[in-house]
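1. Give me a model of this one.
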Amino acid sequence: MKVRSRFHQHHHLEAATNNQSIAMRSCQIVMGPAGTGKNLDWLQDLLLEYSDDDYFIFDCPGQIELYSHLPVMKHLCTALQEWGFSICGIDSLFISDPAKFISGILCSLSAMVQLELPHVNVLTKCDLVDEHELEKYLDPSSGYLLETLSNATTDKWQPLSRAVCNINDYSMVAFVPMNIQDEESIEMVLHHIDHAINFGEDIEPKVSQIHPSIVAETMGAM
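-> Next up is the predicted model:
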């Protein structure tokens, strides 16, 4: 797991120990996400070194069970909230067919329910997908998904496919496309994250950025 501020500073959680100390303490500590949960005091001290305006990105492991039903990541998120951090979960996926897309929707929905956080679902690697094909998944219809699944499965699974596709009709999960080659695409993802955590709303506006007539009117009212 990696902690990164908005601009340039970053820390690796494994920096807390070197190879020798890991070998010596292998029976005393647990590494990985579970190890982070058992060393929250160290993580808190690290994060509190920065100012209130810093913006952190946690590059988390990809095992879906850590987010869908195991308590490891939920405990970490709860600790961050108790320390005064605004948290936003980001689930990065890729698509190649309706079956994987439906699977991604279910995984994202499960993580959203388990973590109880503002959530942004990002479709990554969009530079590798045909634009016309991508549009089918950004605003998909259940009819299209069901028809495609029906062509790939037997009649036995039709009721299940129909029930699963209906989840998409409730719009509980939405996706933001990200093309690493397109700066505007990356800015859009960042905008969604900022909006989800209300980043910057507590920053006082600079008087120099306010129109003089508004300043004069405000001073007169006082």
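2. only C-alpha atoms for contact and neighbour calcs from this point on.
-> OK.
3. what number of residues lie near A111?
-> By the measure other C-alpha atoms under 10 Å, the count of residues near A111 is 24.
4. Quick one: residues contacting it.
-> Going by C-alpha atoms under 8 Å, 6 or more residues apart in numbering, A111 touches 67-69.
5. next structured bit after the one helix or strand it maps to?
-> Assignment of secondary structure by DSSP states H and E places A111 within helix 98-115. Downstream of helix 98-115, the first helix or strand assigned by DSSP H and E is strand 119-123.
6. Which of the contacts of A111 fall in helices?
-> Among the contacts of A111, the members found in helices (DSSP state H) are 67-68.
7. which of the contacts of A111 are buried?
-> Buried residues within the contacts of A111, counting neighbours by 16 or more other C-alpha atoms under 10 Å: 67-68.
8. Now the contacts of A111 in CSV, please, with extra columns for distance to N179.
-> Below are those laid out as CSV (distance: C-alpha to C-alpha, whole Å):
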residue, distance to N179
Y67, 25
S68, 26
H69, 30
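9. all strands for the chain, in order.
-> Taking DSSP state E as the criterion, the chain carries its strands at 2-4, 10-12, 57-59, 89-93, 119-123, 175-177.
10. can you list contacts of the fourth one?
-> Translated: strand 89-93. Under C-alpha under 8 Å, 6+ apart, the answer for strand 89-93 is 104, 108, 112, 117-124.
11. Can I get the strands of the chain in TSV including mean neighbour count and distance to L149?
-> Below are the strands of the chain laid out as TSV (neighbours: other C-alpha atoms under 10 Å; distance: least, C-alpha to C-alpha, whole Å):
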stretch	mean neighbour count	distance to L149
strand 2-4	17	38
strand 10-12	13	42
strand 57-59	13	33
strand 89-93	20	19
strand 119-123	22	21
strand 175-177	19	20
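12. Quick one: closest of the ones you listed to D139.
-> With C-alpha to C-alpha, the closest approach to D139 among these belongs to strand 175-177: 8.8 Å.
13. So which elements touch that closest one?
-> Here strand 175-177 touches strand 119-123, helix 131-138, helix 183-197, going by 3 or more C-alpha pairs under 8 Å, 6 or more residues apart in numbering; DSSP states H and E.
14. how about a cut-off of 6 Å?
-> Judged by 3 or more C-alpha pairs under 6 Å, 6 or more residues apart in numbering; DSSP states H and E, strand 175-177 is in contact with strand 119-123.
15. next up, for comparison:
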Amino acid sequence: MPLYGAVVVGPPGAGKSTFCAGLCRYLSLAERPCALVNLDPACEGEGLTKFAIDVRDFVSVDAVMKDQKLGPNGALRYCLEQLWKSNWLKDQITSLEEDDCFPYVVFDCPGQTELYVHDHSLRGILDDVRREFDARFTAAHLVDVAQCAVPTSYVAACLLSLTAMLRLELPHINILTKMDMANRYDLAMPLEFFREAQELHRIAPFCGVQPCSLDEDNVEEEPSAYARQLQKLSGKICELVDDFSLVCYEPLDVSDGESVAKVVRLLDKCNGHPCGVHAPQSLIEDATELFLLHRGGTDGPSISVDGDNRGAAGRDREPRRAPRTVRTHNIGAPPPDVGQRGPGSFSWYAS
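-> Modelled structure (predicted):
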């Protein structure tokens, strides 16, 4: 069976690690073995995260900075170049195979966008893995919904999403994360506009305008020279993105099981995973509802999904506390009973 997986990329703060944690937790509830792979040599997760494969076991930014006298970005590029030249990652992935089957692999990639915009190392690593294991990957590019609040930032995010699609050359979806916070921002356009990313020239006049005057009636009649140049540049970028007509965004609230389930279906559709076609609908619904029942971050008693629990999931609207991501999934162990914390469990929250 081929190796299937998701390559999670995006700028720092977009929610990549939280998304990877939520994705692995959902797959576990759906009884789909998964393995989380850290490809960030600068990841700071000691004591909080546990990966099936961690590139820091091979090379780390701190060690390279000390030994090679490099800065943070130079050390990060050096680490990925060394990983590309070695067979370490392929050997580690081989060790995940059980009964001629691989788990679903989720790659948590570095946030430095130059690694896949300008550098060839990350793409080379993924290409080598694809050739070795006949792998079917889908790239998921994450963008924080907060970028929509600043028109110039959103235009830049669209350009970055397009660049990632062209450079990685993988089946690709773009995801607008942290949608549960979207109502906190004053947006220049309706949220649907930012999701569809069509006719971007409509947002160019708002570039360079102060956030307090985003209404069309309040746009300055005579913007400054800087604002005029910024609007002109933004307009050209919007025209470029529109010409390709490739960019659109799938909204995601990682605390909402239905939202995560929709993203999982898109990932499966892109890479052709059999579960995306043959998985029983009841199993998908159960995983979604169990995800909702445990979104508050506490371990409850063992439960089964029935009519009462479905109603409880729908009525549960209490504000949730900010989560700490804890990845403890062991793909070598069978899924435990819901509510138990065992070697094969996946705990998303911790107190």
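16. Next, the mean deviation of the helix holding A111 of the first structure compared to the second structure.
-> Following superposition, helix 98-115 of the first structure is found to deviate from the second structure by 1.2 Å on average (mean C-alpha distance after the TM-score superposition for the first structure).
17. What range does that helix cover in the second structure?
-> Mapped onto the second structure using TM-score structural alignment, helix 98-115 of the first structure spans residues 151-168.
18. For P98 of the first structure, state which of the contacts of strand 89-93 of the first structure is nearest.
-> So of the contacts of strand 89-93 of the first structure, ranked by how close each gets to P98 of the first structure (C-alpha to C-alpha), first place is G104, at 9.6 Å.
19. Please tell me how far that closest one sits from D97 of the first structure.
-> 11 Å (C-alpha to C-alpha, to the nearest Å).
20. So between those two, which is more surrounded?
-> Using other C-alpha under 10 Å, the more surrounded residue of G104 of the first structure and D97 is G104, with 20 against 13.
21. Nearest spatial neighbour of the more buried one, chain-adjacent residues omitted?
-> L93 (6.9 Å; C-alpha to C-alpha, 6 or more residues apart in numbering).
22. Just give the nearest non-adjacent residue to the residue opposite D108 of the second structure in the first structure once aligned, would you?
-> In the first structure, the residue matched to D108 of the second structure (TM-score structural alignment) is D59. Excluding the flanking residues, the one nearest D59 of the first structure by C-alpha to C-alpha, 6+ apart is K2, at 5.1 Å.
23. what's near enough to touch the one you found?
-> 12, 58-59 (C-alpha atoms under 6 Å, 6 or more residues apart in numbering).
24. before we move on, the earlier item: distance to D155 of the first structure for the contacts of strand 89-93 of the first structure - can I get that in JSON lines?
-> Shown next, in JSON lines, are these (distance: C-alpha to C-alpha, whole Å):
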{"residue": "G104", "distance to D155 of the first structure": "23"}
{"residue": "S108", "distance to D155 of the first structure": "27"}
{"residue": "M112", "distance to D155 of the first structure": "32"}
{"residue": "L117", "distance to D155 of the first structure": "38"}
{"residue": "P118", "distance to D155 of the first structure": "38"}
{"residue": "H119", "distance to D155 of the first structure": "35"}
{"residue": "V120", "distance to D155 of the first structure": "35"}
{"residue": "N121", "distance to D155 of the first structure": "32"}
{"residue": "V122", "distance to D155 of the first structure": "33"}
{"residue": "L123", "distance to D155 of the first structure": "31"}
{"residue": "T124", "distance to D155 of the first structure": "33"}
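25. just those now: which is nearest R25 of the first structure?
-> Nearest to R25 of the first structure among these is L117, at 34.0 Å by C-alpha to C-alpha.
26. Go through the contacts of A111 of the first structure and flag the ones preserved in the second structure.
-> Retained in the second structure (both residues aligned by TM-score structural alignment, their matches' C-alpha atoms under 8 Å) from the contacts of A111 of the first structure: 67-68.
27. out of the contacts of A111 of the first structure, who's nearest L40 of the first structure?
-> The closest of these, once distances to L40 of the first structure are taken by C-alpha to C-alpha, is Y67, at 18.2 Å.
28. Could you check how far the closest one is from L76 of the first structure?
-> 11 Å.
29. now swap in V3 of the first structure and tell me
-> V3 of the first structure is 13 Å from L76 of the first structure, by C-alpha to C-alpha.
30. again with Y55 of the first structure
-> 17 Å.
31. neighbour count winner among those two?
-> The neighbour comparison of Y55 of the first structure against L76 (other C-alpha under 10 Å) goes to L76, with 19 against 16.
32. Now do the contacts for that one.
-> Applying C-alpha under 6 Å, 6+ apart, no residues qualify as near L76 of the first structure.
33. What does it correspond to in the second structure?
-> That one, L76 of the first structure, aligns with I125 by TM-score structural alignment.
34. Run a quick neighbour tally on the aligned partner of V189 of the first structure in the second structure.
-> Matched to the second structure by TM-score structural alignment, V189 of the first structure sits across from V263. By other C-alpha under 10 Å, 20 other residues sit near V263 of the second structure.
35. Please apply the same query to L166 of the second structure.
-> 14.
36. measure A216 of the first structure to L190 of the first structure for me?
-> For A216 of the first structure, the distance to L190 of the first structure - C-alpha to C-alpha - is 35 Å.
37. try P33 of the first structure
-> Taking C-alpha to C-alpha, one finds P33 of the first structure at 25 Å from L190 of the first structure.
38. go on, S92 of the first structure?
-> 13 Å.
39. N87 of the second structure matches what in the first structure?
-> Using TM-score structural alignment, the partner of N87 of the second structure in the first structure is D41.
40. any idea how far that match lies from G35 of the first structure?
-> For D41 of the first structure, the distance to G35 of the first structure equals 12 Å [C-alpha to C-alpha].
41. These two: who's more crowded?
-> G35 (14 against 11).
42. what residues are up against the counterpart of N198 of the first structure in the second structure?
-> Under the alignment defined by TM-score structural alignment, N198 of the first structure corresponds to G272 in the second structure. By C-alpha under 6 Å, 6+ apart, no residues touch G272 of the second structure.
43. Pull out the buried positions in stretch 50-64 of the first structure.
-> Buried residues in stretch 50-64 of the first structure (16+ other C-alpha under 10 Å): 55-56.
44. Figure out the length between the terminal residues of it.
-> 30 Å.
45. Quick check: nearest residue in space to the most centrally placed residue in the first structure, chain neighbours excluded?
-> When C-alpha atoms, centre = their mean is applied to the first structure, the residue found nearest the centroid is I90 (0.9 Å). Excluding the flanking residues, the one nearest I90 of the first structure by C-alpha to C-alpha, 6+ apart is V120, at 4.7 Å.
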